[in-house]
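> Curious how this folds, go ahead:
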Amino acid sequence: MNQSLYYQIYSLILYQSVFTNEVGEAFLNLLQALAQEQQTSTKIALLKAYGSWVKSLAARNISWQDFMIEQILWDDNPFSRQVQKKSLEELPHSLIDAVKYDLTILQSVYHCQPEKITEWVQKYTQVDFALIPWTFPSIKTSFLTSQVNWADTVEDLANYYRKQGSGIFAQYKAFRWQNGNLAGIANPDPIKLQEIVAYESQKESLVKNTEFLLAGYPALHVLLYGSRGTGKSSLVKALLQQYHEQGLRLIEVGKSELKDLGIILEELRDLPQKFIIFVDDLSFEEDDEAFKALKVVLEGSLTAKARNVVVYATSNRRHLIREFFGDRPRPSEGDEVHAWDTVQEKLSFSDRFGLTLTFEAANQDTYLEIVRVLAQQANIPLSWEEIEQKAKQWAIRHNGRSGRTARQFIDFLLGELKRAAG
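Just a heads-up that it's a prediction; the model follows:
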């Protein structure tokens, strides 16, 4: 059985990369050692291969079955890519047959229980000590785990890839563009929309625009402008927690990387997922290359607009390009004739965003309302009078009144109370 399985895995057509990782390679080494003739050196190699396989699963903190499901659902191959753009009927029959063939083999691998593999190794090596099987509990459920025959799940698999994507877009929901590549963020900010208090009209407008994007309707690029600590960045990040199951992905692009916006758009435009390009704390200097790149994305060019991508930018500056008194026209021979046009272009750059949401500094009532809601969500076991007094003192001694200050106060108060409780 183990020798046959070893050869079957090497006959995979589309899903070969399921085993091109530490866990998969360790499993193949283990099967290879099991398939060889019984010699002392082979037995030692088998024991080492078994240990490496268990260690690789332990490092991931995952069961063998969950690992297999994960790799299949993340796999980037000709089928998982093409089915995101075409129906099953439009795909070549030979491609569908290849998927069914691979799924049949992968199902056999999935049902290789670690206890059974331990038994094979124990029997083959005939060692006089008991080997430890990897018995980590399986927690993943999917259409694959509920099917008797995986070859019958091609349609379900196609629907999954259309919704969640494949490769890096199935594995992660948040990304950072750096050094010309997308890097997945394993642990994005877990903040939720209900944790962002006040600025309800701004929140409503941003949510509505995001839902337009997810529904495939025209959606606007958005500038979130206002005082520091008002929750602009948190609001954008919270959209990911709310809508990632509907195919939303968030890509953070730093100002220094904005020159690559054209490249990023071309990578994303044909994907079924919807993308927010998130630019935090945006402002430009004169003749900034990033300014020109973003201007092209906001205004368009000869290349068609990517309907599945919007830019959400935050800034503390209403006019995103710094203007100096020296920029103002003073007629002289070497000056530009229509200098005021240049000044106006700088000042109007923010108008190129289809939607501008303004976040004003919090007054005391707003600040205390944010504190009150956060205290309720955190189940702070103090009376409102005590919390209110402490919150006012915190704002005076620290960063003033803002949503960020309120969050910092609640976090500190929680820590203080937990320490006091031992």
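
> alpha carbons only for contacts and neighbour counts from here, please
Noted.

> buried ones in the longest helix anywhere in the chain?
The residue-count maximum for a helix in the chain (DSSP state H) belongs to helix 40-60. Within helix 40-60, the residues that count as buried by 16 or more other Cα atoms under 10 Å are 42-43, 45-47, 49-57.

> mind listing what the nearest residue to Y50 once chain neighbours are set aside touches?
Leaving out its chain neighbours, the residue that sits closest to Y50 by Cα to Cα, 6 or more residues apart in numbering is L30, at 5.7 Å. Residues in contact with L30 (Cα atoms under 8 Å, 6 or more residues apart in numbering) are L46, A49, Y50, W53.

> Output those in CSV, with distance to P133 appended to each entry.
Shown next, in CSV, are the contacts of L30 (distance: Cα to Cα, whole Å):
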residue, distance to P133
L46, 14
A49, 13
Y50, 10
W53, 11
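
> Next, the second sequence, to be compared with the first:
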Amino acid sequence: MTDKLLLELASLSIYINITEDTAVKKLAELIRLLNGESVTPEETVKVYCGIYAHLLRNGCSNFYQHVENLTLRDENIFTLSCEKGRININDPIAKQADVELRILKRLAEVSCAEIKEKIREKFSGNTLVKQITDGLPDWNSIAEDSPNAGWSAEERISWHRKNGAGIFCSHYFFIYDGATQNFVPVKNPDPITLDRLYFVENQKRLAVKNTRIFLAGRTANNILFYGDRGTGKSSMVKAIANEFCRDGLRLVEIPKRYLEHMPKITSMLSGRGLKFILFIDDLAFDSAESEYTALKAVLEGGIEHRPDNILLYATTNRRHIVKEKFSEREGLYSDNSDDEIRARDAIQEKLSLADRFGITIVFTSPAKKEYLQIVHKMAEESDIKIDPALLEQKAMQWELAYNGMSPRTARQFIDWLKGEMELELD
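A predicted model of the protein is given here:
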């Protein structure tokens, strides 16, 4: 381990961000200490263990995997070009990336055994240092659960084209934070899958077909998922994201209070090589709210065309998303023609928002028979052993006491029943 690695790290230009990582900086500091003259055992051991501490704080105890993850998640001109499919191995940027990736591979493969031996040699006359060094943690080995992306530019071109770059290559669900104007990864997304959505086959078929058209690069429609609460509207959107996340689809939830940021959000995502569904849950506006104007412009009618890699999927419990008041209709039958025009215009503007979604998919609450069938399916999934008649009796008691018959109510009942039965077994 010589100063050559430090010089190579100084030569990075495409992957320069990696040199700012704390663990990498501490390793560089450790190399300088071991190659320097005036250094104490305490500071050497402290820096060595500081590398391990940083790895643990970031949920990765392996330096090789840590560096590999840094290279995969780094957003730079090379990785973004790969994501967009606009680069090949003969491109000068790809050739430079190939050189830098090989440097970073050498960094990732730094041997703890070699470092420990250097420490022993450095302080050869100190028996305590030898004793302490023998007990230092080994924070580097080739990770068995590596993403297997390879370290050549050619391999990375293929990997980033499929998986994306930056934060979008390691997460599939995001929430837009308007305060920082960033996309925050959802670390524990809902794992719901399409096959766990019951008695919504027609709705599922239409939503999946539209999404497939979108992923194929064709013109698809924005979708409004409308219906009773608890009927699976939001679950449908999340299940679609889970189904197609490995095909380059990412889901970004936009809180309603940040809808005025929609032009900025679409601008941030429009240049990416991935496809994005912007998800707005429980969409409804009061009469005084102005955010619906910004949303309407994005849906259709704004000066800027909606990017081809972005769709809007929204859920609502209201057929007419913007709430109306009877007072707004007073002018419709007035003798004052001026009042009638203003009232009709106001009403039409409010109704036009829902119309700007190309597709509206309707969800309805299940009948008793369907509700009980859903309960039985969920009980089977959860491996609940119970007499079918007793299960139905308990399910009906639950829906009467709580939220009525819906898939959400069925899920809440099954979760409670499973917990109750497991507690009694203990």
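
> what's the mean deviation for the host helix or strand of the residue nearest to Y50 of structure 1 versus structure 2?
Using DSSP states H and E, L30 of structure 1 maps to helix 22-35. When structure 2 is superposed, helix 22-35 of structure 1 averages 2.6 Å from its matched positions, counting by mean Cα distance after the TM-score superposition for structure 1.

> Buried residues of that helix, list them for me.
Neighbour counts over helix 22-35 of structure 1 (16+ other Cα under 10 Å) mark 23-35 as buried.

> ok, and what's touching stretch 82-95 of structure 2?
With Cα under 8 Å, 6+ apart as the test, stretch 82-95 of structure 2 has contacts from 78, 81, 153-154, 156-158, 160-165, 272-274.

> Now go through those and say which are in helices.
Counting by DSSP H, the part of these found in helices is F78, S81, A153, E154, R156, I157, S158, H160, R161, K162, N163.

> Map the second one across to structure 1 for me.
Residue mapping for S81 of structure 2 onto structure 1 gives Q82, with TM-score structural alignment as the criterion.

> Excluding sequence neighbours, find me the nearest residue to its match.
L91 (7.8 Å).

> Tell me, how many residues neighbour that neighbour?
Counted with other Cα atoms under 10 Å, the neighbours of L91 of structure 1 add up to 13.

> ok, now N182 of structure 2?
Going by other Cα under 10 Å, the residues that sit close to N182 of structure 2 add up to 13.

> and the residue lying closest to it once chain neighbours are set aside, what is it in contact with?
Once flanking residues are discounted, N182 of structure 2 sits nearest to Y176: 6.0 Å by Cα to Cα, 6+ apart. Applying Cα under 8 Å, 6+ apart to Y176 of structure 2 gives the contacts N182, F183, V184, V252, E253, I254, P255.

> mind redoing it with 7 Å?
N182, F183, V184, V252, E253, I254 (Cα atoms under 7 Å, 6 or more residues apart in numbering).

> Rebuild those as CSV, extending it with distance to L136 of structure 2 and secondary structure.
Supplementary listing: the contacts of Y176 of structure 2 in CSV, determined by distance: Cα to Cα, whole Å; DSSP: H, G, I helix; E, B strand; the rest coil:
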residue, distance to L136 of structure 2, secondary structure
N182, 39, strand
F183, 38, strand
V184, 36, strand
V252, 43, strand
E253, 44, strand
I254, 46, coil
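
> Out of the residues you listed, which end up buried?
By 16+ other Cα under 10 Å, the contacts of Y176 of structure 2 give F183, V184, V252, E253, I254 as buried.

> quick one on the thing from earlier: go through the buried residues of helix 22-35 of structure 1 and say which is closest to H398 of structure 1.
Closest approach between the buried residues of helix 22-35 of structure 1 and H398 of structure 1, by Cα to Cα: V23, at 49.0 Å.

> Tabulate the buried residues of helix 40-60 of structure 1 in a markdown table, adding columns for distance to T358 of structure 1.
Shown next, in a markdown table, are the buried residues of helix 40-60 of structure 1 (distance: Cα to Cα, whole Å):
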| residue | distance to T358 of structure 1 |
| --- | --- |
| T42 | 69 |
| K43 | 69 |
| A45 | 65 |
| L46 | 64 |
| L47 | 64 |
| A49 | 60 |
| Y50 | 59 |
| G51 | 58 |
| S52 | 55 |
| W53 | 54 |
| V54 | 54 |
| K55 | 52 |
| S56 | 50 |
| L57 | 49 |
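
> coming back round to it: please state the offset of the helix holding L30 of structure 1 from the chain centre?
Chain-centre distance of helix 22-35 of structure 1: 31 Å, with Cα atoms, centre = their mean, to the nearest Å.

> tell me the angle it makes with helix 40-60.
160 degrees (axes from the mean of the first three to the mean of the last three Cα atoms, to 10 degrees).

> matching residues in structure 2 for helix 22-35 of structure 1?
The alignment of helix 22-35 of structure 1 onto structure 2 (TM-score structural alignment) spans residues 22-35.

> Aligned to D281 of structure 2, what sits in structure 1?
Checking TM-score structural alignment: D281 of structure 2 goes with D280.
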